[in-house]
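Q: Here is my input; please provide its structure:
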Amino acid sequence: MDLTILYRGPLASCDYDCPYCPFAKRRDSRDQLRADRAALERFTAWASEQREDRLSVLFTPWGEGLVRSWYRRALTELSLLPHIGRVAIQTNLSCRTDWLADADPAKLALWCTYHPGQTPYDRFLAKTHELADRSIRFSVGVVGLPDHLEHARRLRADLPEQVYLWINAAEGHSYTDEEADGWTALDPLFPYSRSPHRSAGLPCRTGESVISVDGEGTVRRCHFVRAELGNLYDGSYRRALAPRACPLAVCDCHIGYVHLETLPLYDVFAGGVLERVPAGV
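A: Next up, the predicted model:
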């Protein structure tokens, strides 16, 4: 079967201090970093040995993963395996890009977020062009706060034409129609992010062909539903894989609602669901 895994280990440290993020400038201790590295290496070893499924993996760390060598190594190694369809990670792109030369650009992809005020604009933009020059699939996005609008417009004008610029609705922020129109002019798919999606009782691919895994190997249907389906490493999760309706009232995060069967996003992002790259881009 085709199985998509969203992996989130214990890493929670980040080199940025965005005011809208609870993990800004958080530092993990040496012991915490060692534990995260061990957990990731265990997961990578498991994924490397699988032959029952065709795997796609999205790393969604609370912190910034690519400044850590073990995340760069995990993406590189997994990208080279024949049974891995795609391996991607969410990143602020603060890392160097030379390590990508050892990866398979047909399989490795990056979901990049630009955070105004956290990094020089020209430095971030230069790295996006480095990715394009290396033929790495990637998307770039901005949190849709009012003071980010001009930054996003500048970014759209300067990014390579083929790069999709997505806009995430800011948590807790409501948009007038006029404000939403401004963001939609940059990202035609912004209406999907603007408001939470009703999900209670609706069919979702999570728990059937998409699962969430933490550093202990605990499997859940997604990051937002705490009920456990089993453990990755003893194989107990496999018995629980089945179609199931969402138990939550609403889903308001892209990595969640993209899997709702009532939305057309698997067609919209065909071939690029993990890295948030629309079909045809």
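Q: When you work out contacts or count neighbours from here on, use the C-alpha atoms and nothing else.
A: OK.
Q: list the helices and strands whichever strand or helix holds A180 packs on?
A: If you go by DSSP states H and E, A180 is part of helix 177-186. Helices and strands touching helix 177-186, as assessed by 3 or more CA pairs under 8 Å, 6 or more residues apart in numbering; DSSP states H and E, comprise helix 149-158, strand 165-169, helix 190-194.
Q: And the next helix or strand past the last one?
A: Tracing the chain C-terminally past helix 190-194 and defining elements by DSSP H and E, one meets strand 197-198 next.
Q: Who are the packing partners of that following strand?
A: strand 250-251.
Q: Could you check how far H129 is from T218?
A: 38 Å (CA to CA, to the nearest Å).
Q: whoops, R54 was the one
A: Distance from R54 to T218, by CA to CA: 20 Å.
Q: next helix or strand past the helix ranked longest in the chain?
A: For the chain, the longest helix by residue count, based on DSSP state H, is helix 30-49. Using DSSP H and E, the helix or strand that follows helix 30-49 in sequence is strand 54-59.
Q: Could you pull out the strands in this structure for me?
A: 2-8, 54-59, 84-91, 108-113, 137-144, 165-169, 197-198, 203-204, 210-214, 218-222, 225-231, 244-245, 250-251 (DSSP state E).
Q: Of the ones you listed, which is nearest S48?
A: strand 84-91 (8.5 Å; CA to CA).
Q: Now do that closest one: which elements does it pack against?
A: Going by 3+ CA pairs under 8 Å, 6+ apart, strand 84-91 lies up against strand 54-59, helix 69-79, strand 108-113.
Q: Switch these over to CSV; also include distance to P203.
A: Below are the helices and strands packed on strand 84-91 laid out as CSV (distance: least, CA to CA, whole Å):
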stretch, distance to P203
strand 54-59, 21
helix 69-79, 30
strand 108-113, 26
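Q: how about this one, so we can line them up?
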Amino acid sequence: MIFADNTTKKLVPYATGGITRDWADCLRAYQDHGADAIEIGLPFSDPMLDGPTIQEASDRALARGATLDRILADLAGFRAEVPLIVMTYANLAIRPGFAARLAEAGISGLIVPDAPLDEVAPIRDAANAAGLDLIPLVAPSTRPDRLRDIAAGAQGFVYAVSVLGTTGERDRLDAAAGPLATAVRALTELPVLIGFGVSTPEHAAAAVTHADGVVVASALMRRLLDGASPAELGTMTGRFREAMGSGNGVRVREPV
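A: Below you'll find the predicted structure:
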């Protein structure tokens, strides 16, 4: 179970594994400033759902020599106080022993955006056998019957993709986000989190009037790519937390 309760608004910031030498310090800054969970993207050479910012982050991580082994080694030195979730693609997720390795590194959940509902069973079974939740995605284009099927088998939370497109920063929260979250919430007791395009604290505040939380990725990675420090990303995370209201009892700590 990713979240112990569904009574507070969830904030899930994202980091690309291996993007910088001190990328694990970003995770510390996130949880110190109110994250309820953290999503870690495994860098991938052809990320089909990721827009320019996350693609650039993946390219930088790969250029630094980031591999699954190195990312998991970095996590071994990180003391997680909130659940960690890995996002990757199916060609890695289907490898024997992959889910077990994530679990050994302290990962609680897995997101595989290119694994369709009809083909996801082997990945879900391996994840569940290792004690991981497999978190599904839904989109504005998801048919009502398929939405019901996805919600019925959901684990952890439901990731509501707010736009028909790739990840990336946007100047406004897409109008489809609210109705999608509302529709999914009627089908499951799990939290429903809006992602893709949640770029400002104001976007997050608007999203949680319909949803149970947000995932913030490109806005944070853009700042990191432009030279922001982990402490600065923590401050930015704190602004999202403040706009959304308090989380799961996480105390926002100022950097020392």
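Q: Quick TM-score on the pair, please.
A: Here the superposed chains carry a TM-score of 0.50, computed using TM-score structural alignment, normalised by the length of the second structure; 191 aligned residues with a CA RMSD of 5.1 Å.
Q: Compare the helices and strands packed on strand 84-91 of the first structure and give me the one nearest S193 of the first structure.
A: strand 108-113 (15.2 Å).
Q: what's the angle from the closest one to strand 54-59?
A: 30 degrees (axes from the mean of the first three to the mean of the last three CA atoms, to 10 degrees).
Q: Between strand 137-144 and strand 108-113 of the first structure, find me the angle.
A: Using the same axes, to 10 degrees: strand 108-113 of the first structure against strand 137-144 is 10 degrees.
Q: elements contacting strand 108-113 of the first structure?
A: helix 69-79, strand 84-91, strand 137-144.
Q: what's the angle between the first one and helix 30-49?
A: Translated: helix 69-79 of the first structure. Using the same axes, to 10 degrees: helix 69-79 of the first structure against helix 30-49 is 0 degrees.
Q: Can you give me the buried ones in helix 69-79 of the first structure?
A: W70, Y71, R72, R73, A74, L75, T76, E77, L78, S79 (16 or more other CA atoms under 10 Å).
Q: And the second one, how far from T218 of the first structure?
A: Taking CA to CA as the measure, Y71 of the first structure falls 20 Å from T218 of the first structure.
Q: Number of residues surrounding P122 of the second structure?
A: P122 of the second structure has 11 neighbouring residues, counting by other CA atoms under 10 Å.
Q: secondary structure element for it?
A: With DSSP H and E as the test, P122 of the second structure turns up in helix 121-129.
Q: Can you give the contact residues for that helix?
A: With contact meaning CA atoms under 8 Å, 6 or more residues apart in numbering, helix 121-129 of the second structure is reached by A93, I94, A99, A100, L110, D133, L134.
Q: how about the strands of the stretch 1-150 of the second structure, start to end?
A: For the stretch 1-150 of the second structure, the strands defined by DSSP state E, counting those that start in this stretch cover 10-16, 38-41, 84-87, 107-111, 133-135, 137-138.
Q: how many neighbours does G41 of the second structure have?
A: 22.
Q: Surely it is in contact with Q55?
A: No: using CA atoms under 8 Å, G41 of the second structure makes no contact with Q55, being 10.7 Å away.
Q: Just say which of the strands of the stretch 1-150 of the second structure is most tucked in.
A: strand 10-16 (a mean of 27; mean count of other CA atoms under 10 Å).
Q: From D145 of the second structure, how far off is A151 of the second structure?
A: 10 Å.
Q: Looking at the two, which has the bigger crowd around it?
A: Ranked by neighbour count (other CA under 10 Å), A151 of the second structure and D145 place A151 first, with 22 against 8.
Q: That one sits in which helix or strand?
A: A151 of the second structure belongs to helix 144-152, assigned by DSSP H and E.
Q: That helix: which residues count as buried?
A: So for helix 144-152 of the second structure, counting by 16+ other CA under 10 Å, buried means L147, R148, I150, A151.
Q: Which elements pack onto it?
A: Helix 144-152 of the second structure packs on no helix or strand, going by 3+ CA pairs under 8 Å, 6+ apart.
Q: circling back: now distance to A204 of the second structure too, for the buried residues of helix 144-152 of the second structure, in JSON lines please.
A: Below are the buried residues of helix 144-152 of the second structure laid out as JSON lines (distance: CA to CA, whole Å):
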{"residue": "L147", "distance to A204 of the second structure": "23"}
{"residue": "R148", "distance to A204 of the second structure": "25"}
{"residue": "I150", "distance to A204 of the second structure": "24"}
{"residue": "A151", "distance to A204 of the second structure": "23"}
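Q: Nearest to K10 of the second structure among the residues you listed?
A: A151 (18.4 Å).
Q: Looks like the closest one contacts V158 (just checking).
A: Yes: A151 of the second structure sits in contact with V158 when judged by CA under 8 Å, with a separation of 7.4 Å.
Q: Now for the two: what residues contact both?
A: Contacts common to A151 of the second structure and V158, judged by CA under 8 Å, 6+ apart, are V184.
Q: for the helices and strands packed on strand 108-113 of the first structure, which one sits closest to V225 of the first structure?
A: That would be strand 84-91 among these, by CA to CA, at 20.2 Å.
Q: Figure out which of the helices and strands packed on strand 84-91 of the first structure is closest to D181 of the first structure.
A: strand 108-113 (21.1 Å).
Q: Count the neighbours of Y7 of the first structure for me.
A: Y7 of the first structure - counted by other CA under 10 Å - has 22 other residues nearby.
Q: I figured it was touching F59, is that so?
A: Yes: Y7 of the first structure is in contact with F59 according to CA under 8 Å; the separation is 4.9 Å.
Q: For the stretch 51-200 of the second structure, which segments are assigned as helices?
A: 52-63, 68-76, 90-93, 98-104, 121-129, 144-152, 177-185 (DSSP state H, counting those that start in this stretch).
Q: The ones you listed: which one's closest to V216 of the second structure?
A: helix 52-63 (11.6 Å).
Q: Show me what counts as buried in the closest one.
A: Applying 16+ other CA under 10 Å to helix 52-63 of the second structure flags T53, I54, Q55, E56, A57, S58, D59, R60, A61, L62 as buried.
Q: Out of the strands of the stretch 1-150 of the second structure, flag the one nearest R241 of the second structure.
A: strand 10-16 (6.8 Å).
Q: angle of the closest one against helix 68-76?
A: Going by the same axes, to 10 degrees, strand 10-16 of the second structure makes 130 degrees with helix 68-76.
Q: for strand 10-16 of the second structure, packing partners?
A: Packed next to strand 10-16 of the second structure, using 3+ CA pairs under 8 Å, 6+ apart, are helix 23-32, strand 38-41, helix 52-63, strand 213-216, helix 218-225, helix 230-244.
Q: For these, could you give me CSV that also reports distance to R124 of the second structure?
A: CSV is the format used below for those (distance: least, CA to CA, whole Å):
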stretch, distance to R124 of the second structure
helix 23-32, 26
strand 38-41, 18
helix 52-63, 25
strand 213-216, 22
helix 218-225, 27
helix 230-244, 31
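Q: No further questions, thank you.
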